Each structure stands twice: as structure tokens, then as C-alpha cells.
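# Model the following, please.
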Amino acid sequence: MPKTLKNILKFLAFLSIGLFMIWLAVKDMTPEQFRDVKNAFLSGNYWLVIPAFIIGIGSHLSRALRWKILISTQGYRPGTLNTFFAVMVGYLVNMGVPRLGEIARCGVLANYEKIPGDKLIGTMIAERALDLVCLMLVFLLCLFLQLDLVTGYLSAEVWPSVRTKLANADATQWLIILAIAAAVVGLVVFLLKKFAASKAAIKMKALLRGVWDGFSSIGKMDGKKLGWFLFHTICIWFQYLAMLYVGFLCLPATRELGFTAALTVLVLGSVAMIVSPGGIGVYPFLIQKTLLLYNIPETTGVAFGWIIWGAQTLLICILGLLSFIWLPIHNKKS
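Next comes the predicted model:
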């Protein structure tokens, strides 16, 4: 299948998920609920978008500086502006086709800084793998800080349903479940053995090798570089959290929410950004459902989700387009 057609199909698949989530969020809304959503939008203090934008720019700059440090372990010294522009162009491309932006930012920097693309891809993979580790740590921190809330929700909403289904299952159903589980395990083992030497398996091995090479490059850093690398990693996630906290201040109904609620929104929002292009549809839907845990009305959750998503998307579009335009101008002499 041609790569262009494959990317178009991938975009349409992810976009359909986002549109489905939008439909799911509004299909059962009454006229009164739509009015409440409108009133929630109108009650917002949108001047706070300005400090949120400044914090967002800071997070993107920290990401560019962290990537620059990682690239320096390969023996290359890209310019800070070119690295920042490449990161923003990558984010912009990701709005269309998730994950394609990672290749785009490597291509941009390889073109303007004359760095081998494979070296950049290895550092990019390592950086993304590190982000995944950070996301898991933030998730664990979120659970630890809100253990009572999580256990209360599970005991009230999840466990009764699971317990009822387990109690109603007869011997035949249990045998069917066990047979399906055994068949799945057997199929996985068979596929691993059958396709160990396949093209997909070879690509996966190369991907894992790239991740390992990227992570091992972190270990090659001297004390000063490692310190700055960890500093920017913390800055990225702290600024993400700060953006959401400022977002809470925009609406009267969410102003009392603290950093623990922002942690929960950050985790689920990060997942939403993976599921659909730029999180369209999925991000507001997940945020709306998350805020219900904090007794925020559903209509307010809808408004807040779209405000935060809209602000993040607008910032990426502005910075991405400006970076795309400014790159050839900045590098005109060279």
C-alpha cells in the first residue's frame, strides 16, 4: 500500500474515533444541558489563557533543550532555535496524523543541521520512551495522592458490577472464559514463534534497539548534562501540570480544584492525545468524565475540556505555523 494512502487511512481512522467521542458526549444532552454548557463557556475568564500560553511555550522550549542535550551525546550540536522549530513543526504534523510528527521533526532538524536522520530517530525514540516512563510515574503519583478517591470509586462503581457478573456466571461460562484465555495465550505463543524472523519482527527489534541506544546515551552524559537533562524533564511535566491548574482558574466551578485533580486530568489528557489526532473529541470527553469524580457538573466538564483542548491546539497551530515559516528565513544565510 502506498505510504500516502496509508497515512490518509490512518488519519481517517483516528479522526473517526474523535468524531465518535464528540457524538457520544452530546447525543443525550437536553436543550437545558446545552444552555448550561453555553453559560459555562460565557462565565470563563479567558485572560488567563495568556499565562497558560506562556507556560505552554516554556514546556515546548524545555522539550527542545532536553532533545538538544540528548543529541549532543551523539557528537552533534544543533542550534536551539532550529531544535525548537523542529519540535513545533512535529507537534503541528501530529495534529493531522499521530506519530508522523516525530518523523517530521527529525527530518526538519536533519535537513537544517545536517545531522544523520538515524541518529536523530534513535534519540527521538528514547525521548518518547522516557515520556512514557514519566507518564507512568505521574499516574502512580496520582493514585498515591488520591488513594481514597480511587478506592471509593472502584468500590462504588466498578466492583459491584464485576462481583454481580462473577456471581451469576455458571460452570459453562467459566469453562468458556478459561478456554478463550488459553486460546489467546496459545495464539500469542504461536505467532511469536511463527513470525520471529518476519519483517515486522525485525522492525520491532530495530525499534527496541534504537530505544536502548537512546537510553544508553543518557548514561553517557557527564554530571552537568545529566543534571540539565533531568531538570528539563521535570520542567516539562511540571509546566504541563501548571497549565491545567491555570485552566481550572478560568471557570468558577473548577477554581477550587487543586493540583491532585490536575494530575488526574494530565494523565488522562496525555492518553487522549495518543488516541485521536491532537486529542480531538477524545480529550474533552475524557476530561468531562474525569471531572465527575470531583463533583464537577457534566456540562461544566464539557466546557472545561473544550477550553483546555482549544487553548492547547491553538498554541500548537500558532507556534507550528510560525516555526514552519521562520525555519527557512532563520537558516537563509547557511
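
# only C-alpha atoms for contact and neighbour calcs from this point on.
OK.

# Give me the buried positions along the one helix or strand residue 266 maps to.
Secondary structure assigned from DSSP states H and E places residue 266 in helix 259-275. For helix 259-275, the buried set under the neighbour-count rule, 16 or more other C-alpha atoms under 10 Å, comprises 260-269, 271-275.

# Just give me the residue right at the centre of this protein.
residue 270 (3.2 Å; C-alpha atoms, centre = their mean).

# Show me where the stretch 151-300 of the chain has its helices.
For the stretch 151-300 of the chain, helices defined by DSSP state H, counting those that start in this stretch occupy the ranges 159-168, 171-194, 199-219, 223-248, 259-275, 282-291, 298-330.

# One more sequence to fold, the one below, so I can look at both together:
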Amino acid sequence: MDTKEEEKTSKKSSLINKFVKVVLPLALGIAIIYYLFKDINLTELWTVLEDANWGILAFSLIFGLLGNTIRGYRWQLLIRPLGYNPKVSNLNFSIYGGYAVNFVLPRAGEIWRCGVIAKEENIPFSKLFGTMIVDRIFDTITVLCISLFAFLFNMQFFISQLEENEEALNSVLGVLQSPILYISIAVLVIGTYVIFKFFKNNFIVKKITDLVVGMGKDMKAIWKMKTKNRLFLYTIGIWGSYFLYFYTTFYAFEFTEHLGVTAGLIAFALSSISMGVPSNGGLGPWHVAVVASLGLYGVDKLSATAFATGVFTTQSLWVILCGLVGIAALSIRKSKR
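Sure thing, here's the model as predicted:
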């Protein structure tokens, strides 16, 4: 293959990567938003938003910043057992900036913050990437626990909802009883085993294996640290702040202020799960999760959509603003060195 053909192949590959990373998530978000808003009267939606208490919405933003700040302290706690002691302010600025980057490139914020700290604190990127994955594992476990708690706490409510909606019940049972589900799981497990057993010399497989082995060693170091209790407290602090970040907004609207903590917990759990779908800052999937969860408690679609629109817009602008401040702070520090 000559140089020109290599350049063409490289450009084609780059375009495909950009399409997958940028266009697809954005298209998904826009498609979901269109589906959600297609039957909504925008004039009526704006009327609902005008009646919102924007002072309470602004107050809720404090808890979002608090949660992301505590996350910086937890990340520092995960890095220290590996023999490094980065400045918590740099970690915080990178976390703020990372969330802003996620609005441009979904999931790229985590990579960006690891790269920034690797240069700023002279820590190997692979080490930071490992701690970031551990950080996300803690988050995943926490979200699963919150979701399980929300479900168990409201089990009777969900059972009554399913009994009233026979179609939904049959859909749930259909998925659980479908052999396709279990065949897919088996194929995934066997396929993963075959790849790592018989193609272990492949470049990509070796990279993944080395990363997993390195993460295993880092996990052992983290597990042996004497400050595990603080790690647990930081995790509670992060997700307690995030819950208040969301639940406080209930009091900004007349149709949600009476719903209580139980409804807030369900909506928060579903919205947190929706963030696992790759989209720009949660655009689309987050709205659907919130509208659906509020609908369970009798909030009409127009009001629920207005709530999701007002909260998402306010909090997204806040995340972007804090991110720009974080990126600027890191740039200023770098220029002064």
C-alpha cells in the first residue's frame, strides 16, 4: 500500500470515528427530543416554564458543584495508594472541564481529564485511567444500589402499576421468558472467553489484557489503603449531593412539589441509569427517563416535559459554565509555570 492509499484509509477511518463518536450520539439525542416534543404545544410549554420558581432552580446548582467537588477528593484518594499525591484543585478543575467536554463528545470527558492530569501532575496516563475506571465502578454500584432501594421501597406501587397495565406486564414477562435473552448472554460470555483465550497475542487483546492486569494490581493497592472509610463517605457525599441537585428542583414547580422523596428517588434512579446511554450530556435519554418517571405519579406529559426541559437546560448551562472555568484555571496555571 503506497503513501496516498494509507492517507486515504487513515482519513476514511478518522471520518468513521468522528461519525460514531460525534454524529451518532447527537443524532440519537435529537431524535429522542423530537419524538418527545412532537405532540407538545411549545407555547403551553413555555407558559408552564414561566410559572417555575427559577430561584429554587438556581439554588439546586450548588449541590451539583458540591458533588463534583467531592468527586475530586475521592479521585485523589484513589490515586494516592499508587504513590502519587496530585493537587485536589487540579483534579477538581479537570472534573469540571471533563463534564463540559462530554457535551461535545460523549464519554470523552473522562479521557480528557486523565490526559490533563497526566501532564499537569506527571502521572502515567494508564494509572490515571485505571483509577477513573475504578471511580466509575463505584458510581455504577452506587446507582444500582439506589435503583434497587428505590424499587424495593416502592415495590407495591410498581406491582399495582403492572397489574393495571396488562400490556406492560406481558412485555416484561416476555423479555424475561425469551430464550433470546439467555442465548445472547451465553454468546457474549463464550465469545469473550474465546477471544481472550485464542487471540491473546492480538495487539488490541494484549492492550486490553495489560490494562485489566494493571487495574487489578491498582485495585489491590486501593483495597489495602487505610482510608477506605473515607472513600465510602465521599461516595455517599457525591451521590447525596447529586440527589439534592435533582430533588430540590421538585419544589420549583407546583405539580411536583407535593410528590415527596419517594417519587424523587424513583425519578433520580431512572435519570441516573439513563446517563449510561451515550449522548451529549444526557440529551434525550435523560428527558425520557424523567418524563416517564413523573408520569408514574400522575404528572401529565406537558408538565413533565416542561420540568425536564427547564431542569436539564439550567443544569447543563451550569455544568458548561463550571467546565469552562475549570479549563481556564488549568490553562492559566500551565501558562504560569
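
# TM value for the aligned chains?
Comparing the two superposed chains by TM-score structural alignment, normalised by the length of structure 1, the resulting TM-score equals 0.86, with 319 aligned residues with a C-alpha RMSD of 2.6 Å.

# on that earlier part again, closest to residue 18 of structure 1 out of the helices of the stretch 151-300 of structure 1?
Distances from residue 18 of structure 1 to each of the helices of the stretch 151-300 of structure 1 were compared using C-alpha to C-alpha; the minimum, 5.3 Å, belongs to helix 282-291.

# residues in structure 2 aligned with that closest one?
Counterpart in structure 2 of helix 282-291 of structure 1, with TM-score structural alignment as the criterion, is residues 285-294.

# Okay, residue 209 of structure 1 and residue 197 of structure 1: tell me how far apart.
For residue 209 of structure 1, the distance to residue 197 of structure 1 under the criterion C-alpha to C-alpha, to the nearest Å works out to 16 Å.

# Just want to know which of these two has more residues nearby.
residue 209 (14 against 10; other C-alpha atoms under 10 Å).

# Which position in structure 2 pairs with the more buried one?
Pairing criterion TM-score structural alignment: the partner of residue 209 of structure 1 within structure 2 is identified as residue 213.

# Now for its match: which residues touch it?
With contacts defined as C-alpha atoms under 8 Å, 6 or more residues apart in numbering, residue 213 of structure 2 is in contact with no residue.

# Which secondary structure elements does the helix holding residue 266 of structure 1 sit against?
Under the contact criterion of 3 or more C-alpha pairs under 8 Å, 6 or more residues apart in numbering; DSSP states H and E, the helices and strands touching helix 259-275 of structure 1 comprise helix 117-145, helix 223-248, helix 282-291.

# Please identify the deepest-packed of these.
Using mean count of other C-alpha atoms under 10 Å, the stretch among these with the largest mean neighbour count is helix 282-291, at a mean of 24.

# on average, how far is that helix from the matching bit in structure 2?
After superposition onto structure 2, the average distance of helix 282-291 of structure 1 to its aligned residues comes to 1.3 Å, using mean C-alpha distance after the TM-score superposition for structure 1.

# quick one, that helix and helix 259-275 angle?
Orientation of helix 282-291 of structure 1 against helix 259-275 (axes from the mean of the first three to the mean of the last three C-alpha atoms, to 10 degrees) gives an angle of 150 degrees.

# quick one, helix 282-291 of structure 1 and helix 298-330 angle?
In terms of direction (the same axes, to 10 degrees), helix 282-291 of structure 1 departs from helix 298-330 by 140 degrees.

# which residues in the stretch 1-150 of structure 1 form helices?
For the stretch 1-150 of structure 1, helices defined by DSSP H, counting those that start in this stretch occupy the ranges 3-26, 31-42, 49-72, 80-96, 100-113, 117-145, 147-153.

# Report the aligned residue range of structure 2 for the last one.
Think helix 147-153 of structure 1. Counterpart in structure 2 of helix 147-153 of structure 1, with TM-score structural alignment as the criterion, is residues 155-161.

# Need the counterpart of residue 235 of structure 1 in structure 2.
Under the alignment defined by TM-score structural alignment, residue 235 of structure 1 is paired with residue 237 of structure 2.

# pretty sure residue 327 of structure 2 contacts residue 93?
Yes: distance between residue 327 of structure 2 and residue 93: 6.6 Å, which falls inside the contact criterion (C-alpha atoms under 8 Å).

# Between these two, which is the more surrounded one?
Neighbours around residue 327 of structure 2 and residue 93, counted as other C-alpha under 10 Å, are more numerous at residue 93. The numbers are 25 against 22.

# just to revisit the earlier point, out of the helices of the stretch 151-300 of structure 1, nearest to residue 132 of structure 1?
Within the helices of the stretch 151-300 of structure 1, the stretch nearest residue 132 of structure 1 is helix 259-275; the backing value is 9.8 Å (C-alpha to C-alpha).
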